[in-house]
Each structure stands twice: as C-alpha cells, then as structure tokens.
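Enquirer: Everything below, folded, please.
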Amino acid sequence: MGNSDYEYPSMNIECAHRVAIPPPQPFFKSLKNSLKETFFPDDPLRQFKHQPPSRKLVLGLQYVFPIFDWGGRYSFEFFKADLIAGITIASLAIPQGISYAKLANLPPILGLYSSFIPPVVYAMMGSSRDLAVGTVAVASLLTGSMLGKEVNAIENPQLYLHLAFTATFFAGVFQASLGILRLGFIVDFLSHAAIVGFMAGAATVVCLQQLKGLLGLDHFTHGTDVVSVIRSVFSQTHKWRWESVLLGCCFLFYLLLAKYFSKGRPKLFWISAMAPLTSVILGSLLAYLTHAEKHGVQVIGHLKKGLNPPSIMDLAFGSEYLSTALKTGIVTGVIALAEGIAVGRSFAMFRNYHIDGNKEMIAFGMMNIAGSCTSCYLTTGPFSRSAVNFNAGCKTAVSNIVMALAIMVTLLFLTPLFHYTPLVVLSSIIIAAMLGLIDYQAAIHLWHIDKFDFLVCISAYIGVVFGSVEIGLVIAVGLSLLRVLLYVARPRTLVLGNIPDSMIYRSVDQYENATRVPGILILEIDAPIYFANAGYLRERISRWIDEEEDRVKSYGETSLQYVILDMGAVGTIDTSGISMLEELHKNIDRRGLKLVLANPSGEVVKKLNKAKFIESIGEEWIYLTVGEAVGACNFMLHTGKPKQQKADESETWSNNV
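Expert: Just a heads-up that it's a prediction; the model follows:
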C-alpha cells in the first residue's frame, strides 16, 4: 500500500486543541482524595452532612442496624410471607445444621445453636432481604480438617471445641475489620473461576467423607484427599454394613428425586425444601421401630435440651494452638464472606435492590463474634437455604428471626426426638446438597470462553481433591493473583489503523478495513504503566517499530516518520513508567523518528509535566485525540512545518480545554 492507496481523513487544522495540564493540588489534599476514592468510593457519610445532631443519631442507628430503617415500613402482609418462609427454612436448617456440625467433627447440637443466635444478629445488621443464615458444608469441612490436623476431636473433644469457638471468634473479628476498614475488595481476589473449582473440589471431598456414614464404618482416615479416602474405604471392606448402605442409598435416591421434581419449578420448591426434614423423621421412625442401632446402623444419640450456653469463657486465647485457631478463622472467614456476599448479591439482583458489601461484612463479623460467645461455630449465608428462603416468598430479614424462633422451640422441647436419627441419613442429606455444588456446566462454559479461567478452575479442583482444602484454596488464589500480575506485567499493545471515511482509529487485527497511515505508526497501550511493565513496554514498542520499518521496506511504502502512542487506557503512570518514556523518546530520536502522545489522562499529564517530559518532547506533540495527532503528523509530512506553528500564525489555536 503506497500513498496513493490512502485517503487522508478531512481534518480542520485550526480546530485542534492543546492538552490541558491539571492545576496543582496540595500533597495532603491529593492523598486524601486518593484514599477516599480507594476506601470510600460510595461515600457512606454523605447522608450525614448538613443534618442536626438528633437526625444524625437516627441515621447512624439506621446505618448500623438497617432494621430500624425498613422496620417502620413493615406490614402484616410482609409478616405473613416471612412467617411461611421462616418456618420453611427452619425445616431445612435443622437437618443441615446437625449434618454440618458432624462434618466439622463437632457435637451435632452445635448445628442447632448456630441457627439460633447468628440469624437474629444478621436480621438486625444485614442489608439483604433474602439471605438465610446458617452453617455451610465447605466452612465446616475446613474447620474440621484444619483443626483436626493439630487436635484430635475424639481424643480431646473439649480442647477441639474451644478451638472451634476461638476460630469462629477470629473469623468474626477478621470479617468485621474488613468491613469497618472498607477492605472488602480483598475478597474479590477470589475469582469466579477459582470459586467454581474450589467449591466443586470441596463438594467432592465432602461427598467422599460421607462414605464413612454411608458404609457404617467406625474408623476413618483424617485425610481429606481422594487417595487417603479410597485407601481407607477399601482397606475395611470386611466392616461394610449392608444395612447402612441400603438405608443410605434409599434416602439419597429420595432426596435427589425431590430435588429433580423441584428443579425449574419454583412453585414446587417445598418438595425439595421439606425432603431433608422428612428424611430425618422417616429415618428416625424406621430406626426406632426396627432397633436399627442393634444391627450396625449408627444413630445420633442424646441431644441435650436447652438454649445456647455461654462460651465466652471457653475461648482458648491462652492455648498453645492459638495460631492454628487464628489461621483457621481467617481462611474460613474469607470463604464464608465470598460465599455469603456472592449469594446476597445474586438474589438482590433478582429483586432489583442493592446490598452494601462492607456493611454485609460487618454484619457477618458481628454475628460470628456473637456466635463464638454463645456456643456457635462459623455461619454465613448458604446458597441452598437462601434459595429456599427466596422461593418461599420472603419479604425481609424477619424470615431469619422466624427461623431462629423455630430453632428455639426445637432446642427447648424437640431435641429428644432426634435421638434415633441414623447418621447415614445425615450423610445422604450432605451428599445430596453437595452434588449441586459440582457445577460442571460452569466449567464447560469457562473452557469455551477463557482457557486460562478454565485452568484456574481445574487446578483449584485438583488441588482440593488430591491435596487438601487448604492447598486447593492456595492454588485458586495464587493462580487468580498470577493472572492479575500477568495483566499488569504484560499489557496489550495494539497497532491502530483508520476506519475509512471517519476519524476513528481501531486495531488493524480486529478490523480488516482499518488501514495503516503511511509514515505513521499508531500504537495503543492498554493498561497503566508501572514498574512491573515498564521494561516490557519499552521492548515491545521498540519491536513494533522494528517490525513496522521492515514491513515498510518490504512493501516500498513511505518511510516511517512518526510514532503515535494512544494513552487513553493509561489511567496512571509511576516514575518507572516515566523513565521508560524518556528512554523510548531518546531511542526514537536516535532512529530519526518523532514521538507523539495522544489522549493522555489528567493524572498522566500532571506527572509528565512535573518530570519535565512534556518540555523535552514539546507541547506541540501532545494531542487530545489520535485523529488530531495523525492530522498534525500528516500536515508536517506535507508542509515541513509543525501544525502548532501554523495554528499560531492563523491565531485560531484554542486555549486549554
């Protein structure tokens, strides 16, 4: 393509604009604005401005306890809906609570305790109308595996229990601190792909762990990896109980059948919601009538009546295992936050309202702190229970209070009824719930959309299943962070061409009709310029110039004269980036070329001006748009006179924009 093949877009030279340099700001004011935008982008204090002290007090109470805000608008119609939803999720919370407590190697009664106090705290402090609070399988598994490595729950149950309370306390403090300090973005480092793989791996491990109850085994491995579980299962084939296997398979089939009938039919949600409780009732009756415990079917046994006993004095701050409790609390706290906030945002999107992520973290933190002092272990907003709450037609968080009251009645009067509940039924309930977390369709979707995300997902899954839950979590977070670092360290640079009959410039690889401008190389930098990518960008831009000169020579086109950098996507730049531009400028000068900048942001212009880079390159070679920069370069190519000079002579050059 020669000069004759390119039609220059029309360009009014006299209407070009010079890039404005932002006025200087005092250092502390600039720092204050940066910190405010980083940690308080939503400006939570704006509603308190210009208000009398009494009104500020009311607004403060409503901000910390949202129930005071929407409580005044609560109606009897809302209560009827919340009453039905609360009773429905209580029927799910009872068997799930008992099951997940066993999964964490804790007394089953703690599962009921954890569905009493925390939901009440969340109902007062949470901002989601649909979230149903309770224990979750993944956090329970993490608690059991991490604490179980240091303390045996069977040999030293009291110490193990105290460490579980302490880990819950630390999880609550960590969660609340993230919310108070506005550090919620930390949870965002758990990418969607990492969560999909981690949850699927954890669900697989949980299902494998339930083989102990399903096969009626008394002794089982403490390892969570698939190799240890399979070895433990097949080394005890002579101890398998056919009665337990038969009972477990029957209830598992019933639970999966109920879930199948409810799937895609919102009006039939109650079939799946009531299935776990009916399984517990039927299993208990069957075990009682047939004396199943005498035939190798293990049962829960005695559950003491009464409400949550205080456990504040049981927090093991002086224990030699304090570091284990702290590590367990932080890891489980992060997982619980990620799941709870993701679930809350999903249902808020369905009903077109907004939840405050930082406020949710404070609510989660406070309910876990309160729970750790009242014999509860870690709670969050599980998807299964929240989905039932949503489908049952809940209107506000009062459904959590109704659920807590139903649990209170159970604790006071009904716990003896669970004495004969077979453990194999609990295993079936857990397996049925966990199969829904193995989202293979999401993994296939990741494969089609983004291969690296699929790699993150599969790596997290393999790490959990063949290593441990902690290893899988580290792999998931590590690969997600690696991807962020790759984006920063290896940003894209694109060659731009002109879309015919327009002043638009786009990637020549993406648009086949985009034509290169003779004598001009236009490059777009698609990321901020930091120390991490400055060296790469210098080498990559130099390579682009070499490739363009070789291409020009091979096609006999107009020799390269100008290099235009489109910096529209460069939001900021540090000193390493400025040094890179200075080196690049010198390198381009040595080649006999001219460097031109287009569309730099205010922050970039301010730093380039302070570094005197603008003075060295010349203000006349910095333009608002790529189109203006191309017009100036073309004008110079054809007249030998800079466009800035021509504009000054005609006295039509505009002032700063």
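Enquirer: From here on, just use CA atoms for contacts and neighbour counts.
Expert: Fine.
Enquirer: residue ranges of the strands in this protein, please?
Expert: Per DSSP state E, the chain carries strands over the ranges 493-498, 505-507, 520-525, 562-566, 594-598, 622-623.
Enquirer: Identify whichever of these lies nearest to residue 290.
Expert: Closest approach to residue 290 among those (CA to CA): strand 493-498, 73.4 Å.
Enquirer: neighbouring contacts of that closest one?
Expert: 504-509, 514-517, 521-526, 540-541 (CA atoms under 8 Å, 6 or more residues apart in numbering).
Enquirer: Now do the same contact list for residue 150.
Expert: 321, 324 are the contacts of residue 150 under CA under 8 Å, 6+ apart.
Enquirer: Try it again at 10 Å.
Expert: 160, 321, 324, 325 (CA atoms under 10 Å, 6 or more residues apart in numbering).
Enquirer: Residue 66 - nearest residue in space that isn't next to it in sequence?
Expert: residue 125 (5.8 Å; CA to CA, 6 or more residues apart in numbering).
Enquirer: quick one: the one you found and residue 367 touch, right?
Expert: Yes - contact criterion CA atoms under 10 Å: residue 125 and residue 367 qualify, at 8.8 Å.
Enquirer: which one of the two has more residues nearby?
Expert: residue 367 (31 against 25; other CA atoms under 10 Å).
Enquirer: what sits against the more buried one?
Expert: Counting by CA under 10 Å, 6+ apart, residue 367 makes contact with 114, 117-126, 133, 168-169, 172, 176, 361, 376, 378-380.
Enquirer: Residue 152 and residue 426: what is the separation?
Expert: Distance, residue 152 to residue 426, by CA to CA, to the nearest Å: 22 Å.
Enquirer: Have a look at those two and say which one is more surrounded.
Expert: In terms of neighbours (other CA under 10 Å), residue 426 is the more surrounded of residue 152 and residue 426; the figures are 31 against 15.
Enquirer: Quick one: residues contacting the nearest residue to that one once chain neighbours are set aside.
Expert: Of all residues not flanking residue 426 in the chain, residue 99 sits nearest, at 5.2 Å (CA to CA, 6+ apart). Applying CA under 10 Å, 6+ apart to residue 99 gives the contacts 93, 106-109, 111, 135-137, 140, 423, 425-430.
Enquirer: try residue 528
Expert: Going by CA under 10 Å, 6+ apart, the list of residues near residue 528 reads 488-489, 491, 534, 567-574, 577, 604.
Enquirer: want to put them side by side, so please do this one too:
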Amino acid sequence: MSGRVTDKVEGREMDITRVPSSLNHSENLPYVHKVGIPQRQNLLKEFTATLKETFFHDDPMRPFKDQPKSRKLVLGLQSLFPILKWGREYNFSKFKGDLIAGLTIASLCIPQDIGYANLANLPAQNGLYSSFVPPLVYAIMGSSRDIAIGPVAVVSLLLGTLLQNEVDHKKPEYLSLAFTATFFAGITQVTLGFFRLGFLIDFLSHAAIVGFMAGAAITIALQQLKGLLGIRKFTKKTDIVSVMHSVFSTAHHGWNWQTILIGVSFLAFLLFTKYIGKKNKKLFWVPAIAPMISVIISTFFVFITHAEKYGVQIVNHIQQGVNPPSANKIFFTGPYLVKGFRIGAVAGMIALTEAVAIGRTFAAMKDYQLDGNKEMVALGTMNIIGSMTSCYVATGSFSRSAVNFMAGCNTAVSNIVMSCVVLLTLLVITPLFKYTPNAILASIIISAVMGLIDIDAVILIWKIDKLDFIACMGAFFGVVFASVEIGLLIAVTISFAKILLQVTRPRTAILGKLPRTTVYRNIQQYPDATKVPGILIVRVDSAIYFSNSNYVKERILRWLIDEEEEVKENNQPNIQYLIVEMSPVTDIDTSGIHALEELYRSLHKKDVQLVLANPGQAVIDKLHASDFATLVGEDNIFLTVADAVLTCSPKMQEHFLA
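Expert: Modelled structure (predicted):
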C-alpha cells in the first residue's frame, strides 16, 4: 500500500510507503514517511524572496497596500516623521509627564555636556550645542518614546582620542575635523538605515560591547584624574600604564589639595545620591539633579573664595548664544576629508550600537515596536544637521534615558523640553559657569561612567559561554591597556573569530532512542538513550557550506571509526547503516554536496549504507538538483529518524509486528 498525501504543515507532497521488507504481507506494519520533493521555484522569484527576507523582513510596505495615493502620501510622511502620527493623539495629560521628565534630564545633561565636551577636547559650548539641535531633530524623526539624546561619554572619549591622533586639539583644524567626523558619522548612520543594513551592527556581540563599555568607563575615569587632582601636565595617552605614571610622577609637585578637596567631596556626594536612587526607585530624581546641585554649590564656593587664585582650575569662558553655523568648517576636500570619514564611520557605528540597544531595551519594557532602520535614519539625520550647527556626535544616552523613563516620559516631547532648557542656558546662564571648577566636572563624569561597568553581566557571560567571556575580557583589556580604538578592534576581531569558529566547526552528536518512544536524542544529553544495533545515527547542527563541509565529513567518519572499534570490543553487530539527521541543516552548497558524495563513497567501501533523515526544503531541492538523491537512493531519504531506523533495522520491524 502506498500513495501521496499533502503535508499540512509545510504544504508539500510526500510519499507514504510501507516498510520494504519480506514481511510486507502484514497489514499491521506502520507507515514510513518519505521526504517530499518541493516544486522548483522560479529563479527570479527565489532571488526576490531571499532579498526581501534579508532586507525587508518586517515588510515596511504592508501599510501602503490597497491605499489611495493621498493616503499613501500621509502614511509616507508619518513613516518619515513619526511625530505627525503620535502628535495627533497628544494631550495635556501626556505633556505633564514629558515636562517633568524633560526638566529632570535637562538638569542632568547640562553639567554632563560640559564635561563630555572636555573629554572630546572640545569647547564646553559645543557640548551644550549638541543637546539643543540634535534632540529637536530626533523628536521629529525618531520613533523611541524614551531615548534622551545628547553627547555620551564613550563616543566623546573615542572621538577625542581619534581626533587627537590626527591633529593637536589647540589648532583650529581640530574643531573642523570634529564637525567633519560628525557629518560622516551621520552619513554612515543614514546609509545603514536607508539601505536597511542595520544587521551589520549586530556583528559586535553583546559580550564584546559589555567589555568595551567597561574598559571605556575605566579609561574615562582615569582621564578625569587630571581634573580631580588638579594636574596641569598630563599624558595624552589613554592606556592605564601611561595615565598612572603621569599621575604618580606629579604626586609631589603637581597635585592641588584644594582641587582634591572639592572633587573628592562632591564625588562622594554624587555616589551617595546614586546609592539612594538605587535603593528607592521613587527617588530617581535625587541622583538626576545631584550633578546640577553640585555645579551650583561648587561654582558659588569658588566664586566667593576665589579658589582659582590658589590653583583650582576653572571652566573660565563658555560662549554665550545659540548654535552658530558650521557647514563652512567641514572638510569636503583635502587630506582631512578621508581622516574625517574614517573617524566618523567608527564613531557613528559605536553611537548606533549604543542608541539601538537603549531604544530596544526601553521599547521592550513599554511593549512597543522600534524600527531599527528608521532609528538609524533619524540618528543620522540629526548628526548631519548637528555637524552644520556646531555640534559633535550625539546619540542616545543610557543614564539620561533611564532617568527619562523613570521620570514618566510619554513621548519624545521630553527631548524638546530638554532642548528648550538648554537653549535658555545658552542664552542666559552660560556666564555663570565661568567659576565652575574642573574638578566638579571630573566628579560628574566619574560618577556617570560607573554605570557602564556591569559586573552582573560579566558574571552571567562567564556562566553561559566561555568564548563570549574571552571576547568580553579581550575588549576590556584592549581598551584599558592599549587604547579605545585597539579595544574596539579586538572586540570586533574576537566577535568575527567566534562566528568563524562556529561556522567552520559546527557541533555534531550521536543520537540514541529514548526508552518507550520513537524519539532520538543526543546520547550525551540523555544518558538513557540507547544506540540501535547495526546503525549509527549522527546529527549535524549547522548548515553545510564550503567553510565546514570537509570538517563535517571527517567528523562523521571519525564517529564511525570510533563506533566500529566499540562494537568489535563488545562483540556487537557491525555497523551497516549510517543515518544522518539533517533537520538542523538549514542549507547546503556545492562544497557540501561534494562532501556528502565523498562520505557516500567512503561508506560504500566499508559496506555501510548512507541514509538521510528529514532534509529541509532548500537541502532536498539541491540534493535532487545535483543528482545526489539518485546516487544515495531516494528510498534512503526519510522524513524522520524513526522511519529510517524502522526501515533499516529488521529487529525494529519485528518489534512493531510483535
């Protein structure tokens, strides 16, 4: 009895045939399912489907289907400018939450911006500029409700280090190169978003990011020792050895005790407020306003005591007024063009990684969808416009976004409120920052970057995956002992090395039958699983490509050799069948087919029959296209391992008949 039926799950035909055996007269013999052959797809349709799944898996055109042209125009504008969509439903109740959140993050961002600008070796006003224009652009184009936009410590340090390697920060070309790098950071981000290449940032693994961020936090904190201790002559290098040598070599004559008193006192205050905020989530506003309170008190103290006369370094002058245009300062020609592009591309990718990670985190907490590609376009556009308005690279800040979230923000209007406060600061308040001590800015930065060191994440990485831990530590030590760019390079290299290792050395396993079932599982994972006499069952847990095909073939043959030695020692039946479980094999290429052919020939010389179980649609299609299915025999390709064992093992047939 045989015939063809349709598999309701996968929508393909399959053969249902009784076991080919001399015992086939029995009507009690169970059915054996053979893998069906999918219909050949049109090459253009297959290519189009693959392209769509790679770049347009979220089907961005779905809302536009069956819509009139006028509606498509509205939907297109809403897609590009999400504020047109959620703005229609905006009300006073939402504004109250956004107002409180915006004022809270503004009190946090103003002192941070001045400190981060110093970290990037840029004038203090450029840090404030970067929290005025970019947040306004993002509020119009961004889709996250919770991200707070502005300069961040890691990108500031990275930008300052890379720029300093090209030109001295005291030269006018330094500022122009910073704007050029910001412009190309924006171009990089828009390009990735427009061409839907956001998956490229996923190649930097979570473990590598954890290590990189922790290393950057340590490096940033060490750099602040200059301001915290009042050191005037300080190394330009960022590695821990150079920094500590610079610190201790000036211990007898370069430190200023008044500066240390101010810096350490307020650092203790800031860390204490952070502790309060962690202990009681309702008091989130305490660590949020603590930096501004520290700036006000320390500035007033320096002003009334004239501590600057006793060696306390102060901010001095912050340019008053709104962002001046800077498009004419961007290098579009000359030797600095390539340098600006290279620096901008690196800074843009790091900024994207941080912003997208932050956006996805808070979107998951509030249960809404975030389009990563649209986010990239929004972030890129704001940096392009920012580069033309005296801003440097801005992105989503984790500390400010967390405060924004806990303060009850509802929409991106909180960014607009923050921008308005920064504008007011630029127009009115900047002269008051003249006597702000550098030590307080160093304290604010140190307290801010401590949150980038995630010990719990490192411990979890160690428990889950040792290779991930190596990537994490490699990135960490690369940043701390070499430089930010070396640490980043190590992080990327180890991430790619891990991918290559997993691709070139896929896992394989020997399967056994679980008692009282027809289920076959890894015998190492399930000790109760038993091997079938005369049959070796191997599972390949990866696609078979040119990079691993030879290894897969040799690994299977080694399994067979080991098994043959074992059966000889135990006087068991010789191996007659080798069943390869192929359900995890998602794809196979020409090299993979050749490897299977070589495996078939090697087994044939040993009088062992190769049997395949449950190859997927893409695999079975290629097996037939290459005539390998004919070589191995279509009767030796089965839907499940149980069917294959039932056919190959006479004892199993007798068991079912009994």
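Enquirer: Work out the TM-score between the chains.
Expert: Once superposed, the chains reach a TM-score of 0.94 (TM-score structural alignment, normalised by the length of structure 1), with 630 aligned residues with a CA RMSD of 1.6 Å.
Enquirer: counterpart of residue 579 of structure 2 in structure 1?
Expert: Using TM-score structural alignment, the partner of residue 579 of structure 2 in structure 1 is residue 564.
Enquirer: Please give the number of neighbouring residues around that match.
Expert: 24.
Enquirer: how many neighbours does the alignment partner in structure 1 of residue 390 of structure 2 have?
Expert: Here residue 390 of structure 2 is matched to residue 375 in structure 1, going by TM-score structural alignment. Residue 375 of structure 1 is flanked by 25 other residues according to other CA under 10 Å.
Enquirer: what does residue 219 of structure 1 give?
Expert: For residue 219 of structure 1, using other CA under 10 Å, the count is 11.
Enquirer: now the one 3 residues further on
Expert: Residue 222 of structure 1 has 15 neighbouring residues, counting by other CA under 10 Å.
Enquirer: for residue 128 of structure 1, same thing?
Expert: When neighbours are counted by other CA under 10 Å, residue 128 of structure 1 registers 25.
Enquirer: so what's the equivalent of it over in structure 2 up against?
Expert: Using TM-score structural alignment, the equivalent of residue 128 of structure 1 in structure 2 is residue 144. Contact partners of residue 144 of structure 2, counting by CA under 10 Å, 6+ apart, are 82, 138, 356, 358-360, 362-363, 368-372, 375, 411-412.
Enquirer: For the strand or helix carrying residue 16 of structure 2, name the packing helices and strands.
Expert: Using DSSP states H and E, residue 16 of structure 2 maps to strand 12-18. Counting contacts by 3 or more CA pairs under 10 Å, 6 or more residues apart in numbering; DSSP states H and E, strand 12-18 of structure 2 packs against strand 2-7, strand 31-34.
Enquirer: Can you check which residues contact both of residue 125 and residue 367 of structure 1?
Expert: Common neighbours of residue 125 of structure 1 and residue 367, using CA under 10 Å, 6+ apart, are 119, 361.
Enquirer: Stretch 608-628 of structure 1 aligns to what range in structure 2?
Expert: Using TM-score structural alignment, stretch 608-628 of structure 1 pairs with 623-643 in structure 2.
Enquirer: thinking again about what came up before, ok, the match of residue 579 of structure 2 - contacts?
Expert: Listed by CA under 10 Å, 6+ apart, the contact set of residue 564 of structure 1 reads 495-496, 520-524, 594-598, 621-623, 626, 629-630, 633.
Enquirer: do residue 604 of structure 1 as well
Expert: Counted by CA under 10 Å, 6+ apart, residue 604 of structure 1 has contacts 21, 22, 528, 529, 567, 570, 571, 572, 573, 574, 578.
Enquirer: Out of those, list just those in helices.
Expert: Mapping those onto helices (DSSP state H) picks out residue 578.
Enquirer: could the contacts of residue 604 of structure 1 go into TSV alongside distance to residue 557 of structure 1?
Expert: TSV is the format used below for the contacts of residue 604 of structure 1 (distance: CA to CA, whole Å):
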residue	distance to residue 557 of structure 1
21	37
22	40
528	33
529	32
567	26
570	31
571	34
572	36
573	35
574	37
578	32
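Enquirer: Of the contacts of residue 604 of structure 1 - the most surrounded one?
Expert: Top of the contacts of residue 604 of structure 1 by neighbour count (other CA under 10 Å): residue 529, with 28 neighbours.
Enquirer: so what corresponds to that one in structure 2?
Expert: Per TM-score structural alignment, residue 529 of structure 1 is aligned with residue 544.
Enquirer: ok, and the closest non-adjacent residue to that match?
Expert: Using CA to CA, 6+ apart, the nearest residue to residue 544 of structure 2 is residue 588, at 4.8 Å.
Enquirer: Show me what the one you found lines up with in structure 1.
Expert: So, by TM-score structural alignment, residue 588 of structure 2 is matched to residue 573.
Enquirer: cool, residue 505 of structure 2 as well?
Expert: By TM-score structural alignment, residue 505 of structure 2 lines up with residue 490.
Enquirer: shouldn't its match be in contact with residue 539?
Expert: No - with contacts counted by CA under 10 Å, residue 490 of structure 1 stays clear of residue 539, the gap being 11.2 Å.
Enquirer: ok, the two, which is more surrounded?
Expert: Between residue 490 of structure 1 and residue 539, residue 490 has the larger neighbour count (other CA under 10 Å), namely 18 against 13.
Enquirer: which ones are touching the closest residue to the more buried one other than its chain neighbours?
Expert: With CA to CA, 6+ apart as the criterion, residue 490 of structure 1 has its nearest non-adjacent residue at 6.1 Å, and that residue is residue 533. In this structure, residue 533 of structure 1 makes contact with 485, 486, 487, 488, 489, 490, 491, 527, 576, 577, 580, judged by CA under 10 Å, 6+ apart.
Enquirer: so of the helices and strands packed on strand 12-18 of structure 2, which one's packed in deepest?
Expert: Ranked by mean neighbour count under mean count of other CA atoms under 10 Å, those are led by strand 31-34, which reaches a mean of 20.
Enquirer: how big's the offset between that strand and structure 1?
Expert: Once the two are superposed, strand 31-34 of structure 2 sits an average of 2.0 Å from its aligned residues in structure 1 (mean CA distance after the TM-score superposition for structure 1).
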